[in-house]
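> Predicted model and sequence follow; I will ask about them next.
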Amino acid sequence: MFWFLAVAMVVVVAAVTLAVIGGGESEVLPEAPPEHTVDQLPLTRPVGRADIDALRLPLAPRGYRMAEVDDVLGRLGAELAERDARIAELETALAGARAGESGRPDTFDEPGREPGEEQDR
């Protein structure tokens, strides 16, 4: 019985190996191009949500290629820092503009009436 199971296992392993290899056919698979990210993020405009959704990083045997991921994350970090600086600059300009307007009468006040003066109804 033992010899029968051993021979059956060898036959099954041989059949699976031939199926995986292709049965000895002389077809040669074409060379696969190396997987390198051609930076898919736009260089001429800021990165948007759709760009991030469409981004696909190449896989390596144990996950993603560390250098590729580091490059993309570095680029995104720099753009986010640039946006944060621009937002802070605009918020400062807006606060300055609002502070400058506080001494001016409201444009909706009636002429001849002081700002803050109650209107009689």
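That came through, no problem.
> drop to CA atoms for contacts and neighbour counts, all remaining ones
Noted.
> Is it correct that Leu41 is in contact with Arg49?
No: here Leu41 lies out of contact with Arg49, judged by C-alpha atoms under 8 Å, at a distance of 10.8 Å.
> Would you map the strands across this protein?
For the chain, the strands defined by DSSP state E occupy 59-60, 63-64.
> got those strands as TSV, with distance to Leu94 and mean neighbour count columns?
Converted to TSV, the strands of the chain look like this (distance: least, C-alpha to C-alpha, whole Å; neighbours: other C-alpha atoms under 10 Å):
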stretch	distance to Leu94	mean neighbour count
strand 59-60	46	12
strand 63-64	43	10
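> ok, structure two:
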Amino acid sequence: MFWFLLIALVVVVAAVTLAVAGGGPGAALPEAAPDRVAWPLPAGRPLLRADVEALRLPVTLRGYRMADADDAFDRLGAELAERDARIAELEAALAGAQAAAKGGPGLVGDTAPEDEPS
């Protein structure tokens, strides 16, 4: 009786395995598509706040996919560096324009002509 139950158990496990694996000999489970970023960051324009908020990195067994996370952080870092450089450029131009408007010291033509005898 024990052997009959053991053989029946093996047959049931094999049948379930075949059903899950595709139902017959030679059939295998289909390859799973790799988990990738569903909405990658746009390449043709600067990033917007909505782009960063919509970014969802694919998850793996031990966290996020490192390659996808590294790509996203590299892109964000480059965008922030470009914006910082542009802000510094604009602030320098603004400071120069304000100094010129006030007629700051050391500028050419900043001395008032004195009264000359006629």
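Perfect, thanks for sending it. Just so we're clear, the structure is a prediction, and the values are computed from it rather than from any experiment.
> Drop the TM-score for these two in here.
Here the TM-score for the pair of chains, by TM-score structural alignment, normalised by the length of structure 2, is 0.60; 84 aligned residues with a C-alpha RMSD of 2.6 Å.
> that older thread, dump the strands of structure 1 to TSV, plus distance to Arg75 of structure 1.
Listed next are the strands of structure 1 as TSV, based on distance: least, C-alpha to C-alpha, whole Å:
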stretch	distance to Arg75 of structure 1
strand 59-60	19
strand 63-64	17
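> which one of those lies closest to Thr37 of structure 1?
When the strands of structure 1 are compared by C-alpha to C-alpha, strand 59-60 sits nearest Thr37 of structure 1, at 10.1 Å.
> average gap between the closest one and structure 2?
Following the fit onto structure 2, the mean deviation recorded for strand 59-60 of structure 1 is 1.0 Å by mean C-alpha distance after the TM-score superposition for structure 1.
> ok, residues contacting that strand?
35, 65 (C-alpha atoms under 8 Å, 6 or more residues apart in numbering).
> Then stretch 61-71 of structure 1?
Applying C-alpha under 8 Å, 6+ apart, the contact partners of stretch 61-71 of structure 1 are 36-37, 57-59.
> how far does that stretch stretch from start to finish?
Its first and final residues considered, stretch 61-71 of structure 1 spans 19 Å by C-alpha to C-alpha, to the nearest Å.
> So which bits of it are buried?
65, 68 (16 or more other C-alpha atoms under 10 Å).
> That one: how far from the chain's middle?
The chain centre lies 14 Å from the centre of stretch 61-71 of structure 1; the measure is C-alpha atoms, centre = their mean, to the nearest Å.
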